[in-house]
Structure formats: C-alpha cells, structure tokens
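S.K.: below is the structure, and that's it, no one-letter string:
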C-alpha cells in the first residue's frame, strides 16, 4: 500500500526539478549576456538640404551622421532614424542593443558609429546598414553620472572617447579609462597602443586638429598637458603653461563632437580667469583672443560675448576684426565650422559667420505653444543643424528630469 505514496513523492520531486530547470532556462535566456543587431531594411537615405528654421521636437538628443541620419542613445541601445530633417523621431532605421552592459558613450566619424559600453567593450557600426563592423575590448569607463533621459551627454559630450585623424588621413579611436589610455584603428578595431597609469592619472582625453592625443597628466607633482602620437601612443611633449598654478582646469576649444579635432585650449585657475592657447605642431602658442570664458574658436578666429557686444578677434593676436552691438545680451550655445550660434534673451537663434560677423540666419526658438520661457541646457551643432535641450526657468542640474525639462520632448531641433 506504500508504493502509490512513494510514486507520488517521486513524481513531485521530478516535477519540482523540471520546474526549477524550466525557470533556470527562462532566467538564463532573460539574464544571459545578449546582443541584438537589427539592420536597416530600407536604402541608405540621400543627403538633404533642410529649410532654415525650426524642424521639430525630439525626446532624445540626436547625433547627425553623414548629413543623412540621426543617431540616438538609450540605456542599452544605439539606434538611428532618418531622414535627418524629419520633424519628429520615427521607427528606427537600424538598432543595436546589448545586455546587461550599459551604453556609456557614442561618437561618429564619416559613416562609422562607435559605441563604448560599461564593460569596456567597443563596438563599431556601419551607419549605412547598422551592421557591426568590429568589436574590441577596451578599458572600462569607470563610474559615470546617470544620464538624463535625453542622453545628450552620451552622444554630444562622451567622456573619454574621441577620434584622432592624422595629416595622412588615418583615423584612430582614442579611449581613456580610469587606469588606461589606448588607441584603436578605426578601420578594424585593432589596438595600436596602450598606456597604463595609476588610477586618476590619465586625465581627460581629447585630440587636436593635427591628429595628436591630448591629455592632462596629474600623477605626481604639478599638472601637465601631454601630447602623444595618435598612431603609436609615443609621448611627443609635456607642457605647462607659463606661471600656471599646480592645479588648473584645461578646456579644449575649437573642437568637433565632444573633444576631438580641437584647435585650442583655455587654461584656467581657481579664480576662473584663464589664458588661451592655440595647439598645433610644436609648442602651444599664446592666443589672447581666447582668454575670455565665453569665447568660441573657429580656425584662427575667436568670437566672444561681453556686455551685450559680440566681437570677432584674431585668436593669435587679440586684434578686433568685427563687432556687433545690435543683438543685446547673448550667449554662445554651439559652434561648427563657419558658424557660431548665439541665443538672445528673447530666445532667438542668431547664426553668424565667425570671419565677418555677418548674419546667416535668425529665427525664434519655439514651436507650437511651447513659448520662450525656458533656459538652455546642453546644445550641439553639426552640418547646419542645431539641437538644444530646453530646461524650465529656474531649474538646476540637480533637479530630476520631470522638474528639469520644459516639456516631454525637450530637445528643439533646427536648421540654420
């Protein structure tokens, strides 16, 4: 009479084991590392010539790639939509996801979109198709601030991620981690060089317009600016500005996306005062035209704002080239080759030629019933497009997204 009971016990145990196995299998499928590559199904879009003015609102910060696509970031995803001048975000043209790693930065060079992840993985995507071009192991990015929902910092100001293009046209991806600085061939992801440092010694990485790697060494003694060969990683020179304090702030200026292709530096002390320098072959050269904090650099021309006056100067000598006092109080929100974008108190976007001060375009930065009662957050310019985050008046960076942003689609996207 005991056999049926034993059979029930055995059946119960077997059922429990099968259930546990099923849960484990489901858990593995859900939690195991994964990569999802959703490639483009449509033809690569042609370049567009947008109409000057407000294009539309976007919920996320766009990165303009090849003048044809907009690339966005999410917690675990890089994705693109098209065409570049569409007034709203649409179904992705392509998408790339990873799990459980988190996306930490995105840059683009030509038709290559490069992404960096929290586990140190570097993934290059072909912007024309969304297919993975190569993968490489790089240094982990360390602890990064939690991005806002627009992911503007991830695509417009990626930490420790830049591209160097040498005078011969070779492109190198430069990656800085907490303990390592390295260079990777942009074509195939092959690591070209590596510099190991104690934690906190590498400093912020960037690149110059001449294709050198720019860094701030602060391992021992006074801080020093380093210039390295992008292809070999060899140290070219260490440089300290004359009379600089032991600890200073180095701000690259005249750069492209993030901190690459930079043509100048501003070195500032604790009191906020600074001196400008042009970087290129040889030792950095003093650039009095860049001394002001609210100053932008385009080539060898510096554009600054002070007391309601916009002034163009020679960066090298500080000599005034032109001035405009007709715009009232303005601030520079973004710069790109041949264009300086100014925001007025009335929230007009005025784009001027840095060589002459001539106005290229002017229009109100508003759409629908959004109004002009907002303050600018991060901004970005590329290929005649400008994108700017709109924050609530009086909000501060420490506010949560709900309190910080003006509307659910806070990024205003325009063509100049």
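M.R.: Good, I have the coordinates. All values reported here derive from a predicted model rather than from experimental measurement.
S.K.: okay, CA-based contacts and neighbour counts for the rest of this
M.R.: Noted.
S.K.: residue boundaries of the helices in the protein?
M.R.: Using DSSP state H, the helices of the chain run over 3-31, 152-156, 401-404.
S.K.: got another one to weigh against that:
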C-alpha cells in the first residue's frame, strides 16, 4: 500500500514537472524575440500606366515604392502588395515581422524600404524581393507604434525618420530623444552620430540643400540649427530676424513631411500665417509669397488657394513673388497635397482637381467617390507620389479625439486615385 502511494506521488511529481517544462517552452516560443521574413515568390509587379481617376479604396495607408508596389505598416509588421493600381489591398507580395518590438516608422527611396523599430533597430528590405538587405542599431525612438488604424502616421509622417540626397547617394537620418545619427541608405553604414537633448530640441527635417534642420531651444534663444548630412557637423545656426519671443517653424515644400524640404515658415503666437523662407545653399532667403498658412511650395512655385481663387507665383521673383497664373473658375477649394509637377485641390463636394503648378493648367478632374460610398466625408491626412494621391476619408463632423470607428468613414477609409 505504501509502495503504491509512493509511486503515485512520483508519477504526480514527474507529471507536474513535465507540464511546467512544456508550459515554459510554449511561453518561450510565444514570448521570445522573433523575426519572421516572408520573401516574394511571384514576379515583381510591372510599372502601371493608369488613366486619371479613382483607383480604389484601402483599409490602410500606402507608401508607393518604385511605381510598382504599395508598402504598408502595422504595429509589428511591414508588408507590401501590388500592382500599385490594384483596386483593393491584396495578398502580401512580401512581409516582415518582429516581436515584441513595434514599428515606429517606415521610409523608402528607390527600391529600399527601411523600417525603424521601438528598440532602435533599423531594418532595410529590398522592395523587389522582400529580403533583408541590412540591419543596424540606430537611436531608439521616443515611442513605438503611435499611428491610428490606417497606419498613415507611420508611413506618411514617421517621427524621427528622414532621408535626403547627400553627395551621390541617399542618406537616412534617424532622430531619438538622446541621439541623432545618419546612415547610408544603400548599405546601412553609420556616417555619423551625436548626442542630443530631445527635451529642448525639435526635428524640422532634411532640406533640398543637403542639410538636416532642427529647432534648438537648449541653453539660449531659439535657433534653427543646420547640420551637414555627410559629416553631421553644424554649419549654421539661424534666428529669423524680427521673430516673436516664442516662435515655431514648419517645413514647407517637402517631398513628404520633413523630407527634402525647400522652405520654412516661421510663426509666432496668434499668427494666421507667418513668414516664409526659401532654403538656399548660403542660408534662408525671405519669400513673402510663402507667408500665408494656405500657401504651398512645390519646386520653384508657390500655389495658394483662398477665397475661391487659386494663384501660382514664382517663389523667388519680386517682393511678393510674381503672380504667374490665376484661376477663379474652380470655386472654393483647398490644397490637400503637392508633388513636384502637380498640385491636388479638393472641392467642397470632394471633386479632385489636379493642376500644373507652373501654369495652372488642369491635368485632371473627377469625383473622389468609390462605389456607393458617396462624398459626404471630410478629407484627412493625404499623401502624393508618382502621380498617385491617397486620402483618408473622415466622418462628418470630424473629431480627432473620436475612436477609430467614429473617426474614419468606413472600414476602408483610404481612397487611392491616379492623377
């Protein structure tokens, strides 16, 4: 009897030990850091030649890469589909996941897609195959995933992630609360790194003149500090003449938010507009045509839509910029996005009108309506690249503090159009 009881106890102890071991192994497999790369198996999508019009609707915000792919971001995943003019989101062409790190932001140039993660890791993927091209440790971001359901904040305006041309190759600039660093886009080589104080410094972005700009309020009057992208060395500290005691600066004329920007707008408390400046090789140059808050810079042109009138001015000629063209036949419109060769205007009834910034000539016009969704929505964040425009559609009236269900129009709130 005693022997039987002893055997039972031994069996019970062994069973418990086995269960604990199995649980530990399972927990490790589930919770341990992991990286899953699913590379492309099909052919690289062909470049699309799409006539102007609505392409379709998407549940998440696309980053258009190489005119062939749409790249998306989720909390722990970066993935792509194609072709670029597909009506709906398709099966991923490739996918890259990490755990437990979160995506902080994604940028792309050429056929290289770089993601920045909450642990500071930078992962470059070849857009043609989805294969990892390089990985390096960069500055850790202030936060991981902060984008709303569409992921637009991660791909259209990624915090602390910028790129620009520096010499013959593109350069990636990564900014964190404690460190600022630059890397070669093609192979991930660190070009330079410097400690910074994020508590008194705000990123502005990269410039079309090959510099990185930040607003520095550390230990003295606020200045815009410009660094050379190739060396990281400060080359200029600029304070706008006549600025208010408390002022802020916004980049304008950018490829995407904070990327390869051609100008700045300086504003003070209560300003409806501000003072516009073009970024030249020897420093900022006053550009009064950029003063109004609703003026947009694209290349050498300033386009403004106000009070039912759309005008195009030279950014450099004349005291106020020489007016080159004027349109009074478009009705009340607002600029939602610009590209180097086109300006996208949306009417009160959500017609999309695209004009040439140099002449005002109309390139295309159509209603931003998909299926039976209608036009009873408010434009949210927008992104334009390669002749395409993507716009978030928000419920009316829009409220930024509403949850995603009440904030976005439908489960597929992005409308994609070829212009």
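M.R.: On my side now, so go ahead. Predicted model only: the values in this text are computed from it and were never measured.
S.K.: nearest to residue 87 of the first structure, out of the helices of the first structure?
M.R.: helix 152-156 (18.2 Å; Cα to Cα).
S.K.: returning to that earlier point: which of the helices of the first structure is buried the deepest?
M.R.: Highest mean neighbour count among the helices of the first structure (mean count of other Cα atoms under 10 Å): helix 152-156, with a mean of 24.
S.K.: mean deviation (superposed) between it and the second structure, please.
M.R.: With mean Cα distance after the TM-score superposition for the first structure, helix 152-156 of the first structure departs from the second structure by a mean of 0.6 Å once superposed.
S.K.: who does that helix touch, helix- and strand-wise?
M.R.: strand 69-74, strand 103-109, strand 374-382 (3 or more Cα pairs under 8 Å, 6 or more residues apart in numbering; DSSP states H and E).
S.K.: let's see 10 Å
M.R.: strand 63-65, strand 69-74, strand 103-109, strand 112-117, strand 374-382, strand 385-392 (3 or more Cα pairs under 10 Å, 6 or more residues apart in numbering; DSSP states H and E).
S.K.: distance to residue 404 of the first structure added to these, as CSV?
M.R.: What follows is these, written out as CSV (distance: least, Cα to Cα, whole Å):
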stretch, distance to residue 404 of the first structure
strand 63-65, 22
strand 69-74, 19
strand 103-109, 22
strand 112-117, 27
strand 374-382, 9
strand 385-392, 6
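S.K.: ok, the aligned partner of residue 324 of the first structure in the second structure - contacts?
M.R.: Aligned by TM-score structural alignment, residue 324 of the first structure pairs with residue 327 of the second structure. Going by Cα atoms under 10 Å, 6 or more residues apart in numbering, residue 327 of the second structure touches 305, 308-312, 360-361.
S.K.: could you find the closest non-adjacent residue to residue 369 of the second structure?
M.R.: residue 375 (6.0 Å; Cα to Cα, 6 or more residues apart in numbering).
S.K.: for the one you found, give its distance to residue 318 of the second structure.
M.R.: Distance of residue 375 of the second structure to residue 318 of the second structure, computed by Cα to Cα, to the nearest Å: 40 Å.
S.K.: same thing with residue 309 of the second structure?
M.R.: Relative to residue 318 of the second structure, residue 309 of the second structure is positioned 20 Å away (Cα to Cα).
S.K.: these two - which one has more neighbours?
M.R.: residue 309 (16 against 13; other Cα atoms under 10 Å).
S.K.: show me the contacts for the closest residue in space to residue 96 of the first structure that isn't next to it in sequence.
M.R.: Nearest residue to residue 96 of the first structure, sequence neighbours excluded (Cα to Cα, 6+ apart): residue 37, at 4.7 Å. Going by Cα under 10 Å, 6+ apart, residue 37 of the first structure touches 77, 94-98, 125, 130-132.
S.K.: what of residue 287 of the second structure?
M.R.: 263-265, 275-279, 302, 314-321.
S.K.: what's the distance between it and residue 299 of the second structure?
M.R.: 13 Å.
S.K.: cool, and residue 9 of the second structure?
M.R.: The value you get for residue 9 of the second structure to residue 299 of the second structure, if Cα to Cα is used, is 81 Å.
S.K.: swap in residue 186 of the second structure?
M.R.: 26 Å.
S.K.: same deal with residue 413 of the second structure?
M.R.: Using Cα to Cα, one gets 30 Å for the distance from residue 413 of the second structure to residue 299 of the second structure.
S.K.: quick one, which of the two is more surrounded?
M.R.: Shown here are residue 413 of the second structure and residue 299; by other Cα under 10 Å, residue 413 has more neighbours (24 against 21).
S.K.: related to what we said a few turns ago, could the contacts of residue 327 of the second structure go into TSV alongside distance to residue 419 of the second structure?
M.R.: Output for these, formatted as TSV (distance: Cα to Cα, whole Å):
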residue	distance to residue 419 of the second structure
305	19
308	22
309	21
310	19
311	20
312	19
360	15
361	13
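S.K.: among those residues, who's most crowded?
M.R.: Going by other Cα under 10 Å, residue 312 tops the contacts of residue 327 of the second structure with 26 neighbours.
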